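Trainee: A predicted structure for the sequence below; I have some questions about it.
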Amino acid sequence: MIYIKNSQEIDYMREAGRIVGETLLMLKDIIKPGITTAEIDKIAEEFITKQGAKPSFKGYGGFPATLCISINDQVVHGIPGKTVLKDGDIVTLDCGALINGFHGDAARTYAVGNISDEAAKLIKVTEESFFKGIEKAVIGNRLTDISHEIQEYVEANGFSVVRDFVGHGIGKSLHEDPEVPNFGRPGRGPKLVEGLVLAIEPMVNIGGFHVRTKQDGWTVVTADGSLSAQYENTVVITPDGPEILTLVK
């Protein structure tokens, strides 16, 4: 079932979104060679809890950490630990926060030190594909109008879109209906209406779109070992167009 949010609920989600956005912006400044993923996770958890919120991911389905931290060929759901970031890595931080009974969810891929031109292009195209997609996030369009725009932009730039993992509705639950693919034909799925809140999250690979899950049961990597990037925001459909709840500058 798709849950449409009223104005009060959207205000709660703005607060959750602000906390997520501020967390990711703060973390951008500490992403440097030599830091461990566990250290990043600890800083994020302390920041979120000081805001009066709870990390959405910690304990979700048994996930052990505040952030999903995925490095290089890791697509999603990387578990923070003793891994030390190195110059030339790219790292995706996926963050959620719960406050007033509502969640916010967003992800960014950051450069660690000096990265290759190809890796920089991957990060840029992934972010741009999100903004191309939400150009279609207007009342009266169909859900897959967003999906199609993302896929078209990614593939026009020579990359591929992950098929096995998709975006989602969000609200009182971290994952709600509808699923939001980053690929597919336009004009399908539910109509976009005022108060619909979606976590839109292109996951883009330099190589093929196939992925596999590692033995830890969480970490998803590209099947061919190529680099992967992600860019996600929580977005509400309004009469004035899409409002991004997790984008803080």
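Mentor: Yep, it's here.

Trainee: going forward, measure contacts between C-alpha atoms and count neighbours the same way
Mentor: Fine.

Trainee: Past the longest helix anywhere in the chain, which element shows up next along the chain?
Mentor: If you go by DSSP state H, the chain has its longest helix at helix 7-28. Toward the C-terminus, helix 7-28 is succeeded by helix 37-50 as the next helix or strand (DSSP states H and E).

Trainee: which of the residues in that next one are buried?
Mentor: Residues 37, 38, 40, 41, 44, 45, 47, 48 are the ones in helix 37-50 that count as buried (16 or more other C-alpha atoms under 10 Å).

Trainee: and which of the residues you listed is nearest residue 114?
Mentor: The closest of those to residue 114 turns out to be residue 37 (C-alpha to C-alpha; 18.2 Å).

Trainee: hold the first one in mind and look at this next one:
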Amino acid sequence: MIVSSEDDLNGLKEIGRICGNAVKIMGAALEPGITTRELDVIGRKVLEDAGAQSAPEFCYEFPGATCISVNEEVAHGIPGDRKIQAGDLVNIDVSGVKNGLFGDTGSSFIVPPVKPKIEKLCRDGKRAMWVGLGQVRTGHPMAAIGNAIGTFARKNRYTLIQNLASHGIGHSLHEEPKELSTWPDPDETRIMEEGLVFTIEPFLSLGGLWAEDGDDPWTLYSEPKAPTVQFEHTIVVTKNGPIILTLVD
């Protein structure tokens, strides 16, 4: 999507804020004993109270309002009876739609007690996302995003999941530019246009390189198996840098 009006931008900001609030509220509710289904109910209520719908349900009939991935799960975890345990690493990914416009955001959380290396992974996962965001501006190569994140990961001795990419968003959940790499990709030759809307969502890992299918049609696991975090924002490209649509206080 290319933002072409103030109404477009305001609508994207609205759904972005709703999705960001859902992640924030769900993260605050994390505690030992809560099930991922109970957590999902909280996220659904935030969306619906704001007049939005779950995007994965709306687009793909996903069996939940939000994606909640725990420990060995990297992405697209299905909410269910799994109880959160002390020390768990939990990724919450919320995408929503309102008035025909979509937003998408996610964060990884640790339930105390926190292992130092996992705490550092979470901290650096967020830093990796911001490194990518720092490359966003009109006329800049899209490859700069993955190159910068790749340099950060290599310098800090992390790996990146290399088959879970960022994506265009706006009038649909996944649209052009599709498969926007958040790792160094020599085949990426596209240029960022003014008003272009897409996500930036690196998956930073302590050894994982790929996301592989599990026993259900949705949940993905790292290969090799390793703790992995994801942080994601939806942005609009401008000549002065990104407008971050899903950032909340």
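Mentor: Okay, I see it. Since this is a predicted model, take the numbers as computed values, not measurements.

Trainee: Check which helices and strands the longest helix of the first structure is in contact with.
Mentor: helix 37-50, strand 90-99, strand 102-111 (3 or more C-alpha pairs under 8 Å, 6 or more residues apart in numbering; DSSP states H and E).

Trainee: list the buried ones in that helix?
Mentor: 9-10, 12-24, 27-28.

Trainee: what do you get for stretch 170-189 of the first structure?
Mentor: So stretch 170-189 of the first structure, judged by 16+ other C-alpha under 10 Å, has buried residues 170-172, 174-184.

Trainee: end-to-end on that stretch?
Mentor: Across stretch 170-189 of the first structure, the straight-line distance between its terminal residues is 17 Å, by C-alpha to C-alpha, to the nearest Å.

Trainee: what's that stretch in contact with?
Mentor: The contact list for stretch 170-189 of the first structure (C-alpha atoms under 8 Å, 6 or more residues apart in numbering) reads 1-3, 5, 13, 56, 101-105, 141-151, 161-163, 165-169, 197-203, 234.

Trainee: change it to 7 Å
Mentor: 1-2, 101-103, 142-145, 147-148, 150-151, 161, 166-169, 197-200, 202 (C-alpha atoms under 7 Å, 6 or more residues apart in numbering).

Trainee: Those residues in strands, which ones?
Mentor: Judged by DSSP state E, the subset of these located in strands is 102, 103, 161, 167, 168, 169, 197, 198, 199, 200.

Trainee: re the thing from before, include distance to residue 222 of the first structure when you put the helices and strands packed on helix 7-28 of the first structure into JSON lines, please.
Mentor: What follows is these, written out as JSON lines (distance: least, C-alpha to C-alpha, whole Å):
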{"stretch": "helix 37-50", "distance to residue 222 of the first structure": "20"}
{"stretch": "strand 90-99", "distance to residue 222 of the first structure": "14"}
{"stretch": "strand 102-111", "distance to residue 222 of the first structure": "15"}
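
Trainee: The host helix or strand of residue 153 of the second structure corresponds to what range in the first structure?
Mentor: In this structure, residue 153 of the second structure is located in helix 143-155 according to DSSP H and E. Under TM-score structural alignment, the match for helix 143-155 of the second structure in the first structure covers residues 144-156.

Trainee: in the superposed pair, what's the mean gap between the matching stretch and the second structure?
Mentor: Taken over the aligned residues, the distance from stretch 144-156 of the first structure to the second structure averages 1.1 Å (mean C-alpha distance after the TM-score superposition for the first structure).

Trainee: So which bits of that stretch are buried?
Mentor: Applying 16+ other C-alpha under 10 Å to stretch 144-156 of the first structure flags 144, 145, 146, 147, 148, 149, 150, 151, 152, 153, 154 as buried.

Trainee: Likewise for stretch 132-141 of the first structure?
Mentor: Applying 16+ other C-alpha under 10 Å to stretch 132-141 of the first structure flags 132, 133, 134, 136, 137, 138, 139, 141 as buried.

Trainee: Was I right to think residue 207 of the first structure contacts residue 161?
Mentor: No: taking contacts as C-alpha atoms under 7 Å, residue 207 of the first structure lies outside contact range of residue 161: 9.5 Å.
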